[in-house]
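Undergrad: build me a model from this:
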Amino acid sequence: MTQMVYGFWISRSLQIMAELGIADIIGDEPKTAEELAKASGTHAPALRRMLRLLSGLGVLIKDEQTQAFGLTELGEMLRKDSPGSVYGSLRAHGHLLSWSAWGDLVSSLKTGQPSVEKFMGDSFFGYLSSHPEDAAIFNGSMAAYQSLNAPAVVGAYDFSQVRSVVDVGGGTGTLLGHILQSHPHLKGALFELPHVKAEATARLNGMGLGNRCQVLEGDFFAKIPAGHDVYILSQILHDWDDERSLKILTNMREAMGPQSKLLIVETVLPGDNVQHFGNLYDMAMLVLVGGRERTGPEYSALVEKAGLRVHRVLPTYMPPSVVEVVPA
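TA: Model (predicted):
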């Protein structure tokens, strides 16, 4: 219970460590608190106290002889470009997704509406569209998260008989790029809003996929491009309530052919009395965007209203599962 009560003190310390770039300052060469304070513009005695906290948690390790702090294997994940980096998530949750929104959680519990809108003065996605610096932080966190999810999705689903795949609302192309790199026979398309096109095109070209992947502009609330074997909605439906999710799924059904498949990549909640990461994410969807995570039966009921049916649910080693949906 004590860990749960004071847990946010730890998460805030990690968020500030990312904000100050401490892990990248340390890099491959351990440094003293004084060196880190000078490089980060902080007060050395105060910073040393936070470093002591994080060393006790296994994020840092101190050499008692040199008094220098180095990164443990766990701490390496705080570096911007390390495999499995959580830097982007810490930056986003320390600024956009955390304090003000969660601090007014009671508002969401009383109204059912996202509390984040009270201090942003707009919907979450509306705010991002008019604040490019914050949007860059958020997009970076999502790209990092998808870089962890992508191998799990590829490992769970057999794309060998698929010819073309379109990632609907696929951000800057992290998941789609990984799928295409893992399956050279595939052709793909990324379907996103216009303001994402330049960054997505650059990312996919940088992955050497420009000749096998199109970046298409559009809005999944209006129309989804037809003619593909497999459609992907990854971390999309949990952003929206049932009414808006049904609109997306209805447009999806209109785009799908008789043999097309839809892969919904989302955390599938196991139900009550189970400790599960998805339960935390479900609360985050409430306070941020008014969306929700769903159970298996809830997904089945939702897609059936759009003329679809759940064929199977494939777990991955990450929290999200692959829910394979076909025309009813």
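
Undergrad: when you work out contacts or count neighbours from here on, use the C-alpha atoms and nothing else.
TA: Noted.

Undergrad: and the gap between the spatially closest residue to His178 that is not a sequence neighbour and Val265?
TA: Leaving out its chain neighbours, the residue that sits closest to His178 by Cα to Cα, 6 or more residues apart in numbering is Ala150, at 6.2 Å. In this view, Ala150 and Val265 are 10 Å apart by Cα to Cα, to the nearest Å.

Undergrad: okay, now Ser11: neighbour count?
TA: Using other Cα atoms under 10 Å, Ser11 is surrounded by 14 other residues.

Undergrad: how about the helices in the stretch 51-200 of the chain?
TA: For the stretch 51-200 of the chain, the helices defined by DSSP state H, counting those that start in this stretch occupy 87-95, 99-103, 105-111, 116-120, 124-130, 132-156, 174-182, 197-206.

Undergrad: reformat the ones you listed as JSON lines; add distance to Gly7 and mean neighbour count.
TA: As requested, the helices of the stretch 51-200 of the chain are exported to JSON lines (distance: least, Cα to Cα, whole Å; neighbours: other Cα atoms under 10 Å):
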{"stretch": "helix 87-95", "distance to Gly7": "14", "mean neighbour count": "22"}
{"stretch": "helix 99-103", "distance to Gly7": "14", "mean neighbour count": "18"}
{"stretch": "helix 105-111", "distance to Gly7": "17", "mean neighbour count": "14"}
{"stretch": "helix 116-120", "distance to Gly7": "21", "mean neighbour count": "17"}
{"stretch": "helix 124-130", "distance to Gly7": "25", "mean neighbour count": "15"}
{"stretch": "helix 132-156", "distance to Gly7": "21", "mean neighbour count": "18"}
{"stretch": "helix 174-182", "distance to Gly7": "31", "mean neighbour count": "21"}
{"stretch": "helix 197-206", "distance to Gly7": "35", "mean neighbour count": "17"}
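
Undergrad: could you also give me the structure for this next sequence, so I can compare it with the first?
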Amino acid sequence: METDERADTQPVDSAGAKAAILQIVGNVLVARSLTIAAELGLADLVQAEPKSVMQLAQATGTHADSLYRLLRMLASYGVFAEDESGLVHSTPMASLMESDQPDSLRDLLRLGWQDIAWDTYRELPNTIRTGEPAFDEAFGATFFDYLAAHPEANASFDAAMEIFAGPENAVIAAAYDFGQFARIIDVGGGTGGLIEAILSAHPGVHG
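TA: Here you go, the predicted structure:
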């Protein structure tokens, strides 16, 4: 591990370091709040027009005051905005959680997939001690064995992978001469986004 040789000569800004660590810890709460907002579909509800917190609480079956606190925290990060009359507005960041956006992040952020991730993270101390996969410890099975036995989790995983890999598929299809092959098999191709992009870019190829 490399160390900074200046560490012994530079004054320590303990207050700044403490604030930075506390911010990192606090980001865990922000991430979880994003997950809740995505699961509730809050971005969809304010997409067309701003809504009051009471309207949002009624639409989502939630506690209005608690929902307001969550929205205010997210607004401090630019996710949603509140006007002087108390109405909640969409923002560019909130729009990324709208269900009908082509580049929507909602499926990645929703509770189904995020709960799997959080349960896995809880077992990270065991991974550090033993080197064994945290997922296996959390769920008693390997990752893909678990997905095979849980269709809903598998669907959440596929949706999350589409968010990550989707923008890359067309780039990959254009970057390599797949047209030299008569037939291509995408092993472990998930929902088939990559093979679809390849076949679209190279009409003479079968897959």
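
Undergrad: that older thread, contacting residues for the corresponding residue of structure 2 for the residue nearest to His178 of structure 1?
TA: Applying TM-score structural alignment, one finds that Ala150 of structure 1 aligns to Asn169 in structure 2. The contact partners of Asn169 of structure 2, taken as Cα atoms under 8 Å, 6 or more residues apart in numbering, are Gly193, Leu194, Ala197, Ile198.

Undergrad: 10 Å instead?
TA: Asn169 of structure 2 makes contact with Glu162, Ala175, Gly193, Leu194, Ile195, Glu196, Ala197, Ile198, according to Cα atoms under 10 Å, 6 or more residues apart in numbering.

Undergrad: surely Asp119 of structure 2 touches Gly112?
TA: No - counting by Cα atoms under 10 Å, Gly112 is not a contact partner of Asp119 of structure 2; they are 11.2 Å apart.

Undergrad: before we move on, the earlier item: just give me the closest of the contacts of Asn169 of structure 2 to Val46 of structure 2.
TA: Glu162 (25.1 Å; Cα to Cα).

Undergrad: once you drop chain neighbours, what's closest to the closest one?
TA: Gly193 (7.4 Å).

Undergrad: which part of structure 2 matches stretch 214-223 of structure 1?
TA: Counting by TM-score structural alignment, stretch 214-223 of structure 1 falls onto no part of structure 2.

Undergrad: swap that for stretch 5-21 of structure 1, please
TA: Going by TM-score structural alignment: stretch 5-21 of structure 1 matches residues 25-41.

Undergrad: buried set for the matching stretch?
TA: Within stretch 25-41 of structure 2, the residues that qualify as buried are Val30, Arg32, Ser33, Leu34, Thr35, Ile36, Ala37, Ala38, Glu39, Leu40, Gly41, counting by 16 or more other Cα atoms under 10 Å.

Undergrad: just the ones in helices from these, please.
TA: Val30, Arg32, Ser33, Leu34, Thr35, Ile36, Ala37, Ala38, Glu39, Leu40 (DSSP state H).

Undergrad: my guess is the first one meets Arg69, correct?
TA: No - the pair Val30 of structure 2 and Arg69 does not pass the contact test of Cα under 10 Å, sitting 11.9 Å apart.

Undergrad: need the residues touching each of these two.
TA: What both Val30 of structure 2 and Arg69 touch, as defined by Cα under 10 Å, 6+ apart, is an empty set.

Undergrad: may I ask which two of the contacts of Asn169 of structure 2 are separated the most?
TA: Across these (Cα to Cα), the longest gap, 19.3 Å, separates Glu162 and Ala175.

Undergrad: of the buried residues of stretch 25-41 of structure 2, just say which sits nearest to Gly204 of structure 2.
TA: Out of these, the member with the shortest distance to Gly204 of structure 2 (by Cα to Cα) is Ala38, at 40.9 Å.

Undergrad: and for Ser52 of structure 2, the neighbour number?
TA: The number of residues near Ser52 of structure 2, taken as other Cα under 10 Å, comes to 17.

Undergrad: just Tyr176 of structure 2 next, same as before
TA: 10.

Undergrad: please enumerate the strands of structure 1.
TA: 31-32, 60-63, 68-71, 164-168, 187-192, 213-217, 230-234, 261-269, 294-295, 308-314, 320-327 (DSSP state E).

Undergrad: can you list those strands in TSV and add distance to Phe119 of structure 1?
TA: Below are the strands of structure 1 laid out as TSV (distance: least, Cα to Cα, whole Å):
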stretch	distance to Phe119 of structure 1
strand 31-32	39
strand 60-63	35
strand 68-71	36
strand 164-168	30
strand 187-192	27
strand 213-217	30
strand 230-234	28
strand 261-269	28
strand 294-295	27
strand 308-314	38
strand 320-327	30
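
Undergrad: corresponding residue for the residue nearest to Glu162 of structure 2 in structure 1?
TA: Aligned partner of Gly193 of structure 2 by TM-score structural alignment: Thr174.

Undergrad: ok, now which ones touch that match?
TA: 142-150, 200, 203-204, 207 are the contacts of Thr174 of structure 1 under Cα under 10 Å, 6+ apart.

Undergrad: from these, which is closest to Phe69 of structure 1?
TA: Distances from Phe69 of structure 1 to those, taken by Cα to Cα, are shortest for Ala144, at 25.7 Å.

Undergrad: quick one: closest of the strands of structure 1 to Val5 of structure 1.
TA: strand 60-63 (23.2 Å).

Undergrad: average gap between the closest one and structure 2?
TA: Taken against structure 2, strand 60-63 of structure 1 registers an average deviation of 1.8 Å after superposition, with mean Cα distance after the TM-score superposition for structure 1.

Undergrad: what helices or strands is that strand leaning on?
TA: Counting by 3 or more Cα pairs under 10 Å, 6 or more residues apart in numbering; DSSP states H and E, the packing neighbours recorded for strand 60-63 of structure 1 are strand 31-32, helix 44-56, strand 68-71.
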